[in-house]
Structure formats: structure tokens, C-alpha cells
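Trainee: Sequence and predicted structure, then a few things I'm wondering about:
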Amino acid sequence: MHKHNARERIDPELAEVLKAVPMTPTGVFDLSDLEGTRVGVRAMAESIASTIPDEPTVTTHEIQVPRADGPYVPILLLRPQNAPSPLPVVMWFHGGGQVLGHAAQDSPWLKPLCTALGCAIVSVDYRLAPETPAPGATEDTAYRWISDNATDLGLDPARIGLAGQSGGGGIAAASALLIRDIGAATPLFRLLMYPMLDDRNTTDSSHEITDIGIWDRATNISAWKSILGDRVGTDDVTSYCAASRATDLAGLPPTFIGVGELDLFRDENLDYAARLRAHGVPVELHLYPGAYHAFDLFAPQSHLATSFHHTLNDYLVRNPVRNPAGVSEPMAHADRLGGACAR
């Protein structure tokens, strides 16, 4: 463990960007003022979105998905106008540690992805903690509803993949377990960007990353307390709340995991990838040296972020989510995706 020199090992490009990132005493995200931070995150996303040219060939529809025992789950359905139906689908879960963020924040880079892949994207506005403790967000996955209503929506129920970033990556991971256990059709894949998987905070990296300021140990502990309350770290946490708690990983879809070397989630991600492989699940794993949490968002023009975006875009192209009749050269959009990721 390199607890005392994590900052010294940050990639030079990423370190330069970090100097300009506004920090509170607890880092970028002050979870002690959750409402204020939520307002700030939304305002920042809207401000950045206003500087990015819209993708006119992508339409956006908000749909209220019914739940059996609670409020509707809002989802945003993004679809390219020039792609033939039925469209393959990527179900997207936004980042924010499961306590921050909203579905629309990622539209600036999800829209170009729609065009690049010739697919629909369903961005899920799952409920946040602490107002809705886990596993509420996982129960909001809307996967079965999309599958059941795919034909009416012009979507392909046989080609649906799950994807998510940070806290949303944790929701995508847990959702696949729930989907498996209720006997629904297995998703084509999971694309997990530095996912938040383990509430226990016992790994080396969870002790090592304490002062970078993006998503450090104290912030992560605070987020998990909001998500789980008194259950955090106990035997009362199920795999639908924290995907690393699952002991049976058989039957899960092929999984992509990308994470930075200096990300608090590094070791829980590496452990999860190894256990998936041990249960026969195909895994593509990428570890980025010198990269902190969400490096591609804070430094989208850096070499590491560009490499990461090309890699995850290529993974989607190589999976059957891509519409065979769609755009023939989706990688041509990679620079646009990278630039749009800054928020």
C-alpha cells in the first residue's frame, strides 16, 4: 500500500487538471451539505451542457415507468432518428455515489454515443439515498419493463446491455444480479466505469486514497452511510445493495470494467473481476496507471481519458448492441465523446 504518496503518482496531465478543480475542505463533493452539493452538481452539468453543441439527429423522450409498490421511475429514452428499428439498447445509470446526480446530466455525451452506435440509450433516473435507502435504486432498474414494452417502443428486447459510471456502475452491477435472480432475460453485457461495489471499505486502495479530493475514503464512507444507514459494513447488506457482497456470480453477462490505479474503488473492482472470471463470466479489465476516480470526466482531453474512451467505445462496437445497419465508423466520434464528457 502506498498511502503516503498517492498524489505523487498521479499522471502529470491529470495532476495539472486537478490543480484547477474547486475543492471544499472535504474534496470536490461535500456530502455534509448534500442538498447544496446536489444543486451545485446540477448547475454545473447544465452549464457545461449549454456549451456543447446538441446532437440534432437524436430525440429525447421522458417516460414514467410504473413500479409495483412505489412512485414511477423516470427514464430518458434517447434514440437516433436515422437508425432503423428495432434498435438495440444501452441502459445507462448515472454517476454520483448513489446520492448525487440525475439522468439528464449525461445526455451531452450519450447523444453522440447513440449516433455512433446506432442504438437507443435509456438513462434511468433512479432514486437517490438517503431518501431512498438501498436496494431502492437497484429496484428502479426498469429493465423488465423495457424488455416487455420493447416492441411498442421500436426497441429490440433481445439486445439490451447495462452500463453505468461510479455509483451508477454499482447500480448496473447489482441490477444484473436482480435480473438474474428474478429469471428475466440475461443482458448482453455490463459496461462498468470504475463502479462503486463494496460498502465495507477494507481494501488497500480504500485506505490508500485519502487526500486526492475527488472521491476519497471519507467521502465514500459518508456516501455508504447514506445508502445503507446502520447496515453499512454488517452482515445485513445484500448483493442488491452492494454488488461485491454476492458470492454466486455465475450466469451474469460478459463484463467490462475500467478503473484508475489511484481510484479508491481499484481493489474492489479488481477483486470483482477476478471472482467473475472464477465463475465463468467473460471479463475485459482495464487499469489506468496514475489515474484517479472519474479521471475521464475531469480531464477529458488527456491521453489517458482519450485511451479510455476509445477502449469502452470499441467494447460496445464489438458487442451486439451495435446496430449492424447503423453508422459504419463509430470510432470517428471518439473525440467528440471525450470532449463532451467534461462536466
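Mentor: Yep, it's here.
Trainee: Every contact and neighbour count from this point should use C-alpha atoms.
Mentor: Will do.
Trainee: just so I have it, where are all the helices in this protein?
Mentor: 12-19, 34-49, 107-117, 136-139, 143-153, 167-181, 204-208, 217-228, 266-278, 295-298, 303-318, 334-340 (DSSP state H).
Trainee: what's the closest of these to Tyr126?
Mentor: Of all the helices of the chain, helix 136-139 sits nearest to Tyr126, with 5.2 Å by C-alpha to C-alpha.
Trainee: ok, residues contacting the closest one?
Mentor: For helix 136-139, the surrounding residues in contact (C-alpha atoms under 8 Å, 6 or more residues apart in numbering) are Gln98, Tyr126, Arg127, Leu128, Ile171, Ala172, Ala174, Ser175, Leu178, Tyr240, Cys241.
Trainee: same question, stretch 140-160
Mentor: Contacts for stretch 140-160 (C-alpha under 8 Å, 6+ apart): 65, 67, 73, 85-91, 120, 124, 126-127, 175, 179, 184, 187-189, 320-321.
Trainee: For it, list every residue counted as buried.
Mentor: Buried residues in stretch 140-160, counting neighbours by 16 or more other C-alpha atoms under 10 Å, are found at 140-143, 146-147, 150, 155-160.
Trainee: re the thing from before, just the buried ones among the contacts of stretch 140-160, please.
Mentor: The buried subset of the contacts of stretch 140-160 - by 16+ other C-alpha under 10 Å - is 65, 73, 85-91, 120, 124, 126-127, 175, 179, 187-189, 320-321.
Trainee: before we move on, back to that, kindly reformat the contacts of helix 136-139 as JSON lines containing distance to Tyr272.
Mentor: Output for the contacts of helix 136-139, formatted as JSON lines (distance: C-alpha to C-alpha, whole Å):
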{"residue": "Gln98", "distance to Tyr272": "19"}
{"residue": "Tyr126", "distance to Tyr272": "23"}
{"residue": "Arg127", "distance to Tyr272": "25"}
{"residue": "Leu128", "distance to Tyr272": "24"}
{"residue": "Ile171", "distance to Tyr272": "14"}
{"residue": "Ala172", "distance to Tyr272": "14"}
{"residue": "Ala174", "distance to Tyr272": "12"}
{"residue": "Ser175", "distance to Tyr272": "15"}
{"residue": "Leu178", "distance to Tyr272": "17"}
{"residue": "Tyr240", "distance to Tyr272": "15"}
{"residue": "Cys241", "distance to Tyr272": "15"}
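Trainee: another structure for you, compare them:
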Amino acid sequence: MTDIQLHRPGKLGNPDLVIRDDPRADRRLVAALDTMQMAGDPPVYINASTPLEGIRQYLKAAEEGSVEFFESSVAGMPPVKGVTTTVEKIVGVDGNEITLFIHHPTGVDGPVPGVLHLHGGGMCILDAEGPLYTRWRNDLAAKKMVVIGVEFRNATGRLGVHPFPAGLNDVSSALRWVSKHKARLGISKLVISGDSGGANLGLAATLKAKRDDRLHEVDGVYALCPYISNSYVNKRPELQSLYENDGLYTPLAVVAATAIAYDPDGENATNPLAWPYHASEADLEGLPPHAISVNELDPFRDEGLAYYRKLQAAGVPSRARMVIGTCHAAEINFMKAIPDVYHATLSDIAVFAYSL
């Protein structure tokens, strides 16, 4: 039998590959990355060996440096019509104040689905108030849904140093408040949704709701590019994308350091409430419907797909989609470069929410 040379994608076939030269990459995305000098090897200034204070300082600086990027991501886009926004302040289980940004569609009769939105940033940085996620929530609300953005505590950065489980506690507090006020908010069914670290918190909050006998508060979960395995130093061989896509926009050395900022003592390395990938079948049984969306060129791709398969094995109604040709969270971060992908993702979340 003739030997067959199988193609090995990404860095499995070429360890020196950069996203600019990856034939799988959406060329529009590559062009956008090139204009920002982000299409080559990403710089790596921290790793799992960096002292904790150094990690925190770097992440805070990265957060400050992201302001211009996120402003440019939405600059020049027309305003979203048919949406009004209010702000609510609530008190969380830890006694801290939590800000909720509530986006209502106008001209809607009767209750509509609600989305409890959790921003990305690896549970460590970024915020709900910035222009990128404000735009995202407005566009979701324009799909005739009530969208609530949660300003949860991060593990480091501008909002202070609040490692696990602070952010999760805030999300759970917001979930409880929204669930209690669904009638006033005009919400029928409630979906938790977030990207990256926000997806982690959404999945974890659902697991926590089950443990706390509050699962009735969650009608569905839509997780985008979930960051959930904590396998970024000792990579799990079953998660091929950790090898295949490391450094294609997202360097795992930096990710591993970010995970340390979230759980500095490493006491929760396999705790499903910190890293939902480690949930058992018993943890997952009885959960509400889930949708998992992953990016083809994302190191986290396969942990998202693995979680989907675990949900299936546990009998949870679930579906998955892969956004071809894109790096981590590209459908949000590069909405102007790939607008069709951006709007397809918004529509998919709305279809999921209205199906419940």
C-alpha cells in the first residue's frame, strides 16, 4: 500500500507558521490584523514562571493598551436604532456593588428572551462599559432581546484585584437578580452568554446554579470561544488545537500566566467552577440547552468542542458551530473586517434564545 502523507494543519505542520501565512485564515481578517501589526508572531512578555505581581502589572498595562484597539473596532459604525439603555446597581453576595447595563428593544409587545451578557478578558481584565461590548449588546438587543451586561469583578486590572471566585459570585448574583425581575424587565426566557473568559463564567455560573438548587434561573447557555481547560502549561494531547493554533494571534504562554492571575494558589486547577472543562457527567446532567461556538484558528477550539461532547454524553440538549478561518473571538473583536460573520453570530444567538 502506498504511504499517504496527511496534511497537518497549523503549527503541527509548520512550527514557524504565523496567521498571515495560514491558508485557513479569512483573508479579510488577515488584512485587518496586518494593519495593526498583529498578523505575525505575537509578543510574549509573561509566562507561567513570571512572578504573580509581574503578571498583574502586565495584564493591567495590556488592559490600558486595549482601549484604543476597542475604540477603533467600532469607530465609524452607524448607531444602533431601536434600543434604549438603563443602568441598575445591585448588591452581590459578597456585599459589593455590581453595575448592570440593561439594553431594551423598543416597539416590542410582550416578553422577549433575555441575555445575561458576560464580557471577555480571561476573567482578569476588560469591562462591560467599554465601546466594543456596548456595541455588541446593543446589536443583540436590536434582535428583539433584552440584554443585561454585568460589570463583574476581574482578577486584576482597572477594577482591582479579585481572584476566583469573586467574578463568578458577581455573575451568580446578577443571575439571581435578573431571574427575580424577569417580569419587570419584560423577559420570557433567560440565556447566559459570553465570549472567552465570559463564556467560562457563564458555563461555571450554570454549574453553580445546579449545585445551589437554582437551575430554574437559567433557560439556556450560549458560549463563544470558551476558555475553560486550564491546560496551557501541560497541554492535554486530546486538545489538539492547543498545539495546532498556539501563537496564531493567541500565545498560550500569556494565557497560562493569565490563568495564574485568576487562581494564584492553583488550588482550583481542576475545579469545574473555575475551569468548566473538568465538569463530570454528573455535574452536567439536567442542565438547560447549550450552544457552543468555536473559532477554527483558536487554541481553545477543541476544549469548547470537548465540552459540547460532554454535554451530549450527559444528555443535555446542545449544539455546536465552528467559525471557519477565524482566530480567537474574531467575530466580535474584528466586526468591521468580517461583518457577515459578526451578524451571523448575532443571529445565531437570537435563534437559540427564541428556540427555548
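Mentor: Here it is on my side, so go on. Because the structure is predicted, anything quoted here is derived from the model rather than measured.
Trainee: Next, the TM-score between them, please.
Mentor: Once superposed, the chains reach a TM-score of 0.82 (TM-score structural alignment, normalised by the length of the first structure), with 313 aligned residues with a C-alpha RMSD of 2.6 Å.
Trainee: still on that earlier bit, which ones among the buried ones among the contacts of stretch 140-160 of the first structure lie within strands?
Mentor: Within those, residues falling in strands by DSSP state E are Val65, Val73, Leu87, Pro88, Val89, Val90, Met91, Ala120, Val124.
Trainee: Return the closest of the residues you listed with respect to Glu46 of the first structure.
Mentor: Val124 (17.7 Å).
Trainee: Is that closest one in contact with Phe93, as I believe?
Mentor: Yes. Using C-alpha atoms under 8 Å, Val124 of the first structure is in contact with Phe93, at 5.7 Å.
Trainee: Overlap in contacts, the two.
Mentor: By C-alpha under 8 Å, 6+ apart, the residues touching both Val124 of the first structure and Phe93 are Ala103.
Trainee: And for Leu33 of the second structure, the neighbour number?
Mentor: 18 (other C-alpha atoms under 10 Å).
Trainee: Could you find the counterpart of Gly149 of the second structure in the first structure?
Mentor: Aligned counterpart of Gly149 of the second structure in the first structure: Ser123 (TM-score structural alignment).
Trainee: Hmm, that match is touching Gly95, no?
Mentor: No. If you go by C-alpha under 8 Å, Ser123 of the first structure and Gly95 don't touch, sitting 11.2 Å apart.
Trainee: Where in the second structure does stretch 273-280 of the first structure align, residue-wise?
Mentor: Taking TM-score structural alignment, stretch 273-280 of the first structure hits residues 308-315 over in the second structure.
Trainee: can you list contacts of that stretch?
Mentor: Applying C-alpha under 8 Å, 6+ apart, the external contacts of stretch 308-315 of the second structure come out as Glu281, Ala282, Leu284, Glu285, Gly286, Ala291, Ile292, Pro317, Ser318, Arg319, Ala320.
Trainee: what's the neighbour count on the first one?
Mentor: Other residues near Glu281 of the second structure come to 14 when the count uses other C-alpha under 10 Å.
Trainee: distance of it from Ser231 of the second structure?
Mentor: 19 Å (C-alpha to C-alpha, to the nearest Å).
Trainee: Not counting sequence-adjacent ones, nearest residue to His328 of the second structure?
Mentor: Spatial nearest neighbour of His328 of the second structure, excluding adjacent residues (C-alpha to C-alpha, 6 or more residues apart in numbering): Asp298 at 4.8 Å.
Trainee: quick one: what's aligned to that neighbour in the first structure?
Mentor: If you follow Asp298 of the second structure across to the first structure using TM-score structural alignment, you land on Asp263.
Trainee: For its match, give me its contacts.
Mentor: If you count contacts by C-alpha under 8 Å, 6+ apart, then Asp263 of the first structure has Tyr194, Ser205, Ile209, Trp215, Ala291, Tyr292, His293 around it.
Trainee: Now check the second structure for the residue matching the last one.
Mentor: This points to His293 of the first structure. Under TM-score structural alignment, His293 of the first structure pairs with His328 in the second structure.
Trainee: my read: its match touches Pro251, true?
Mentor: No. Contact criterion C-alpha under 8 Å: His328 of the second structure and Pro251 do not qualify, at 10.7 Å.
Trainee: Looking at those two now, which is surrounded by more residues?
Mentor: A direct count of neighbours by other C-alpha under 10 Å for His328 of the second structure and Pro251 places His328 higher, at 26 against 20.
Trainee: Quickly note the distance from Asn82 of the first structure to Pro195 of the first structure.
Mentor: Separation of Asn82 of the first structure from Pro195 of the first structure (C-alpha to C-alpha): 32 Å.
Trainee: actually Ala6 of the first structure, not the one I typed
Mentor: From Ala6 of the first structure to Pro195 of the first structure the distance is 20 Å (C-alpha to C-alpha).
Trainee: Compare neighbour counts for these two and give me the winner.
Mentor: Pro195 (29 against 20).
Trainee: what does that one align to in the second structure?
Mentor: Superposed on the second structure with TM-score structural alignment, Pro195 of the first structure falls opposite Pro226.
Trainee: Contact partners for its match?
Mentor: Contacts of Pro226 of the second structure by C-alpha under 8 Å, 6+ apart are Asp195, Ser196, Gly197, Gly198, Ala199, Asn200, Ile292, Val294, Phe300, Arg301, Glu303, Gly304.
Trainee: make it 7 Å
Mentor: Counting by C-alpha atoms under 7 Å, 6 or more residues apart in numbering, Pro226 of the second structure touches Asp195, Ser196, Gly197, Ala199, Asn200, Phe300, Gly304.
Trainee: try Ser85 of the first structure
Mentor: Neighbouring residues of Ser85 of the first structure by C-alpha under 7 Å, 6+ apart: Gly154, Leu155.
Trainee: can you do 6 Å?
Mentor: Residues near Ser85 of the first structure by C-alpha atoms under 6 Å, 6 or more residues apart in numbering: Gly154.
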